[in-house]
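# A predicted structure for the sequence below; I have some questions about it.
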Amino acid sequence: MSRIGKKPVDLPSGVTATISGQTVEVKGPKGTHKFRATDDVTIMQEDNAITVMPRGSSKRARQQWGMSRTMVANMVKGATEGFKKELEITGVGYRAAVQGNVLKLNLGYSHDVDFAIPDGVTVTAPKPTEIVVEGSDPQLVGQVAANIRDWRRPEPYKGKGIKYKGEFIFRKEGKKK
């Protein structure tokens, strides 16, 4: 049995869920999210919680059971709290600034990098060496953070580049004479 799938997803106050067939729609203060589950699971709403149960004992049904429950839980969390990724910039002269709907990055290239901020995500730069990506969709927040990080990944010798906050960079020793 799925340990994750067995747990019901509690709906906090201010969040409403509508289930029609295999589609779940969650509305909250931070937005509305929809998820269409496969036919391998049954989704029910009881009192103030959503439960997901498998329709059979096949391997696919058990896989979809835990995944569907996690998707519903992420929609509820996104509608209430939202998701957040923090990035740190390390390097001499490397910095970031938000101007309107564009993130301007100085990353040691001969030109500035202009990153267009997509809809559904808020990007802020509280310090010149910090970037905060926030939104209600965990996939979109993670993808935007990964796209920003791809402009200058941290290198293993001096650690220069853009890294996730708390990420460990394996350091290498330089050449010896």
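Thanks, I have the structure now.

# contacts and neighbour counts: CA atoms only from here.
OK.

# please, where are all the helices along the protein?
Ranges of helices in the chain, per DSSP state H, are 3-6, 59-80, 138-149.

# save those helices as CSV, and put in mean neighbour count and distance to Ala96 too.
Converted to CSV, the helices of the chain look like this (neighbours: other Cα atoms under 10 Å; distance: least, Cα to Cα, whole Å):
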stretch, mean neighbour count, distance to Ala96
helix 3-6, 14, 39
helix 59-80, 20, 26
helix 138-149, 17, 11
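
# nearest to Lys163, of the ones you listed?
Between Lys163 and these, the shortest separation by Cα to Cα is 6.4 Å, and it involves helix 138-149.

# gap between the most centrally placed residue in the chain and Asp112?
Nearest to the centroid of the C-alpha atoms of the chain, with distances taken as Cα atoms, centre = their mean, sits Pro138, at 2.8 Å. According to Cα to Cα, to the nearest Å, Pro138 stands 28 Å off from Asp112.

# re the thing from before, doesn't Asn74 make contact with the residue nearest to the centre of the chain?
Yes: Pro138 is within contact range of Asn74, at 7.4 Å (criterion: Cα atoms under 8 Å).

# then this one, side by side with the first:
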Amino acid sequence: MSRIGKHPVAVPAGVDVKIDGKVVSVKGKLGQLSLTLVDDVSAELADGKVVVKPANDSRRAYTMWATSRTLVNNMVKGVADGYTVNLEINGVGYRAAVQGKELVMQLGFSHDVKYPIPEGIAIKCDKPTSITITGFDKQKVGQVAAEIRGWKKPEPYKGKGIKYDNETILRKEGKKK
């Protein structure tokens, strides 16, 4: 039995959840998201909570039970509060700034790296060495953060590159004479 799946998803005030067959739609102050559940899982709205249950006793139903519940929970939390990922830039001359609808980064290349900001995502650079990515879709926020980090991953010798603020870089010792 799933330990995560058996807990219902609480719907906070200001969030509207509609279940139409296999489609779960969530609307809140930050935006609107929808999810199509797999055939092996069903969802229902009861007492202001979304209850996700397996439709049958198959292995796939039990596998997708907790996954579907977590996806619904992420949608509800996203439209109510939103998600934030912070990135830090380390390195001499490495910096970032938002110009219009683009994130412009100097990362030691011969040219500036221009990253177009997707719809539904907000990027702020309070300092030239910090990037804050916010949005209501957890998957999209994480994907944007991973793409930005992918331009210059942190290296283990000097720690130069773009890293998550809670990430620890394992440092290596340099060459010896």
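That came through fine. All of these numbers come straight from a predicted model, not from anything done at the bench.

# quick revisit: ok, which of the helices of structure 1 comes nearest Lys160 of structure 1?
Proximity to Lys160 of structure 1 (Cα to Cα) singles out helix 138-149 among those, at 11.7 Å.

# how much does that closest one stray from structure 2?
For helix 138-149 of structure 1, the mean deviation from structure 2 after alignment is 0.6 Å (mean Cα distance after the TM-score superposition for structure 1).

# how far off centre is that helix?
Distance of helix 138-149 of structure 1 from the chain centroid (Cα atoms, centre = their mean, to the nearest Å) equals 7 Å.

# which other residues reach it?
Here helix 138-149 of structure 1 makes contact (Cα atoms under 8 Å, 6 or more residues apart in numbering) with 74, 78, 82-85, 87, 115, 120-121, 133-135, 162-164.

# now do stretch 43-54 of structure 2
Stretch 43-54 of structure 2 has contacts (Cα under 8 Å, 6+ apart) with 5-11, 19, 22, 24, 40-42, 61-62, 64-65, 68-69.

# can you list the buried residues in that stretch?
43-45, 50-54 (16 or more other Cα atoms under 10 Å).

# among those residues, which ones are in strands?
Mapping the buried residues of stretch 43-54 of structure 2 onto strands (DSSP state E) picks out 43-45, 50-54.

# okay, those in TSV with distance to Gly28 of structure 2 next?
Putting those into TSV (distance: Cα to Cα, whole Å) gives the following:
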residue	distance to Gly28 of structure 2
Ala43	19
Glu44	19
Leu45	16
Val50	15
Val51	19
Val52	20
Lys53	24
Pro54	27
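
# from those residues, which is closest to Lys127 of structure 2?
Nearest to Lys127 of structure 2, judged by Cα to Cα, of those is Val50 at 40.5 Å.

# contact partners for the closest residue to that closest one other than its chain neighbours?
The shortest distance from Val50 of structure 2 to any non-neighbouring residue, by Cα to Cα, 6 or more residues apart in numbering, is to Val9 (5.0 Å). By Cα under 8 Å, 6+ apart, the contact list for Val9 of structure 2 reads 49-51, 69, 72-73.

# what's the closest of these to Glu173 of structure 2?
Comparing the contacts of Val9 of structure 2 against Glu173 of structure 2 with Cα to Cα places Asn73 closest, at 43.2 Å.

# I appreciate the help and will end here.
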